[in-house]
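Task: produce atomic coordinates for the following.
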Amino acid sequence: AAPYVAAIDAQAPRIVIVDLSADHRFDDAWYYGLPELTRARYAGQRRISNPGCYATAMQLALAPLREHLAGMPVCFGVSGYSGAGTTPSDKNDADKLRDNLMPYQLTGHVHEREASHQLGLPVAFMPHVAAHFRGITLTAHVSLARALADVETLRALYRARYAREPLLHVLDAAPWVSRIAGRHHVDIGGFALGADGRRAVLVVTLDNLLKGAATQALQNLNLALGFAEFEGIPVAVGET
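You can find the predicted model right below:
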C-alpha cells in the first residue's frame, strides 16, 4: 500500500485512508484503529492503520490482564483458510487441508510482532490453518503475577473492561468458531484458572474477514467521518 499512500499524500493529503495492509501498523504517525482499545487516542487523524485479524484477537484477549501478567503470554491460533489470502499455497489448498491442521511461521509472525508492539510486551504466537473457510479461534495462556481467587474473578476482569463494548461478548462457555462466521462481533470465553490461581486460559473467536478486517475498517471510517462508530454494523446482543 505504501506507493499508493505516497501518491495520495502528494495530491490529496486531507483524504481519509484506512489501510488494511500491514504497512503502517508500526508507524506511530498513523492512528492504529482497534477502537475498543485505542478509541481514546483518535484525534481526527486522516491516516488509519487497520489491525491484523490475529493481532486483534490477541490484543483483545490480553488487554484486560495487561497489569496482571508475569512472563510472556502464549497464544495458539487457528484460522480458516481465507486468512491465507488468494495466492495459491498449501495454506489455502482444500485438498491438503482436508482432515488436517497446518502450522506455519511458529515464531516471528507479523501479527506476533504487531500485538507485541501495540501491547508493549512480548507475546508468543503459534498460528495454524484449518479446513474451514473463515473464522479464528485463539487460545491464550498466561501466567499471573498474583493469584486470582477463582475463575469468576478472572471473568469479571473482562466483563468490567468490555462492559460498554457492543461488539465484544464475554461468555461463560468456550466460544465456537462455527458460531462466529459471518458475525461482526468477538466472543471471549472458556475462562479457566489453574489450581494455584496463577495460570489463566481463555478463548477468543472472531470472523477474520469482519471484525478482523472489514467491520473494524467500517468502525474506523465512521470515526474519521464523524458518524456514530457502529453505523451500518449489525450489533448482536451478546450471550452470557
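
use CA for all of it now, contacts and neighbours both
Will do.

any idea how far the residue nearest in space to the middle of the chain lies from Ala12?
With distances taken as Cα atoms, centre = their mean, the residue of the chain nearest its centroid is Thr56 (1.5 Å). Remark: distance between Thr56 and Ala12 (Cα to Cα, to the nearest Å) = 30 Å.

Which residue ranges of this protein form helices?
2-11, 35-38, 53-62, 94-97, 110-119, 151-161, 215-225 (DSSP state H).

Quick one, which of those gets closest to His132.
When these are compared by Cα to Cα, helix 94-97 sits nearest His132, at 8.8 Å.

Also this sequence, please, to line up against the first:
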Amino acid sequence: MSNINIGIIGAAGYTGGELIRILINHPHVNIAFAHSKSQAGKPVYATHTDLLGDTDLVFSGDDIQELLNKEELNAIFLCSGHGESKKFLEAHSLPETVKVIDLSTDFRPETDGFVYGLPELQRDKIKVATKIANPGCFATSIQLAILPLADAGLIKDAVHVSAVTGSTGAGQALSATTHFTWRNNNMSIYKAFTHQHLTEIKMSISKLQAGFSEAVNFVPYRGDFTRGIMANVYTAFAGSLEEAKVIYKSFYASHPFTHVSDSPIDLKQVVNTNKCLVHLEVHDGQLLVSSIIDNLTKGASGQAVQNMNIAFNLPEDAGLRLKAPAF
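Modelled structure (predicted):
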C-alpha cells in the first residue's frame, strides 16, 4: 500500500504536535509538510522538544497555496484556533481529491459539507466523507458516556454532567488560568451550563434518539493536571446494572477504542492513548456513567487519525496502539 501524503496546518500547537508524534510512526503516512507561521524554518523538535532524534521535519512557512499546489496531498489536518479553519478554506483552494480533517469547532454542526467525526456514532458516514469535523474533547468523553443510552431510546429525563479537564485542553497560549502558579493545587469551574460543546452533544443524542428535548446540565472544571478528561454523567434509569452493561457492551462491541470496565477507572489508564474507558453504576434509579479519555489523543489528534484511517479504508487502529503511562 502506498503512503498517504498529509499536510498539517497549525503544526506548532498542542494538537499539531500530537499529530506529528502519532503520524511519524504511522505505517501508511508520509508528512509532506508541517506548517507554522510562528515557527517557520525551525526544526519541529525545537518546539516539540520530545521529538529530538525522531524526525528531521522543519516547519514550513512558505505560502500555503504554493504548498497545496506542489505537494501531491491526500489529506490535510487543520489544527489552528477556532474560527481559523473557516477563514483558511475560504482563502485557499484545495483539489477535490484532498480530504480535510478539521480539529476546530468551525464545522461541527455539520455545515459546508462536513461530517461529524465521532467514529462510534458515524463510522459509515466517515468512510465516504471528504470533509470531517473532529469532535471536541469534552464532547467526545460525554457523548461516549451517554450515546448507548440514547441508541436504546432510554434518556427520559435531564442529563447531568460534571467533568474535569487537564490544562492542555486550553491550548498552548498562556492565560491567567493556565499559568502553573495558578493551576497547580487548584481547581475551578468555567462556562457552567453554557459550554460550546453542548451544541454537538445534543446534536449527536438527537441522531440516535429522535425528538430528544431533555436538558443536558454540564458543569466543566479546570483540573490541576496536564492531560486527560474524566466525565461523570448521570440520568434516570429504570433498569438494573446488568441491563445497563448489556446495552453499553453491545453498543461498543465493534469499536476498537471504547471499552466498558467492570472495575472503577482512573485517568492514568488512558493518558497518552486513543482509548475511552466507561464505568457504570446504578444508584436509586439513577445510572452513573464515568468516562475517561486523553483530551489530546481520543479528544483531538488521535481521533483525527482514527477518522483518517476510516476515510482511507485503513485499519481503524493503525498507528494508534499507544501505551498508557499507568504509573
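
can you pull the contacts of the aligned residue in the second structure for Thr205 of the first structure?
Using TM-score structural alignment, the partner of Thr205 of the first structure in the second structure is Ile292. Going by Cα atoms under 8 Å, 6 or more residues apart in numbering, Ile292 of the second structure touches 141, 228-231, 265-267, 270, 276-278.

next one: Lys86 of the second structure
Under the criterion of Cα under 8 Å, 6+ apart, the neighbours of Lys86 of the second structure are Asp106.

mind checking how far the closest residue to Ala238 of the second structure other than its chain neighbours is from Arg108 of the second structure?
Nearest residue to Ala238 of the second structure, sequence neighbours excluded (Cα to Cα, 6 or more residues apart in numbering): Gly285, at 5.6 Å. Look at Gly285 of the second structure and Arg108 of the second structure: by Cα to Cα, they are 33 Å apart.

Could I get the contacting residues of the residue nearest to Ala238 of the second structure?
The neighbourhood of Gly285 of the second structure, defined by Cα under 8 Å, 6+ apart, consists of 236-239.

Now with 7 Å, please.
Listed by Cα atoms under 7 Å, 6 or more residues apart in numbering, the contact set of Gly285 of the second structure reads 236-238.

Would you write a ChimeraX line that selects the buried entries of these?
Command for ChimeraX, covering only those of these found buried under the criterion 16 or more other Cα atoms under 10 Å:
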select :236,237
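
Next step: the contacts of Gly285 of the second structure restricted to strands.
Counting by DSSP state E, the part of these found in strands is Ala236.

could I get the contacts of Gly285 of the second structure as a markdown table with distance to Ala176 of the second structure?
Shown next, in a markdown table, are the contacts of Gly285 of the second structure (distance: Cα to Cα, whole Å):
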| residue | distance to Ala176 of the second structure |
| --- | --- |
| Ala236 | 38 |
| Phe237 | 41 |
| Ala238 | 44 |
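
now, which of the contacts of Gly285 of the second structure sits nearest Asn217 of the second structure?
Ala236 (13.5 Å).

The closest one maps to what in the first structure?
Using TM-score structural alignment, Ala236 of the second structure sits opposite Ser143 in the first structure.

tell me the contacts of Gly302 of the second structure?
Contacts of Gly302 of the second structure (Cα under 7 Å, 6+ apart): 274, 320.

Determine which residue in the first structure is aligned with it, please.
Per TM-score structural alignment, Gly302 of the second structure is aligned with Thr215.

Over to Pro109 of the second structure?
Aligning on TM-score structural alignment places Pro109 of the second structure opposite Phe26 in the first structure.

Please determine how far that match is located from Pro122 of the first structure.
The gap separating Phe26 of the first structure from Pro122 of the first structure is 15 Å, by Cα to Cα.

related to what we said a few turns ago, roughly how far does the match of Ala236 of the second structure sit from Leu60 of the first structure?
From Ser143 of the first structure across to Leu60 of the first structure, the span is 17 Å (Cα to Cα).

Near the aligned partner of Cys276 of the second structure in the first structure, how many other residues are there?
Counting by TM-score structural alignment, Cys276 of the second structure corresponds to Val186 in the first structure. Using other Cα atoms under 10 Å, Val186 of the first structure has 24 other residues around it.
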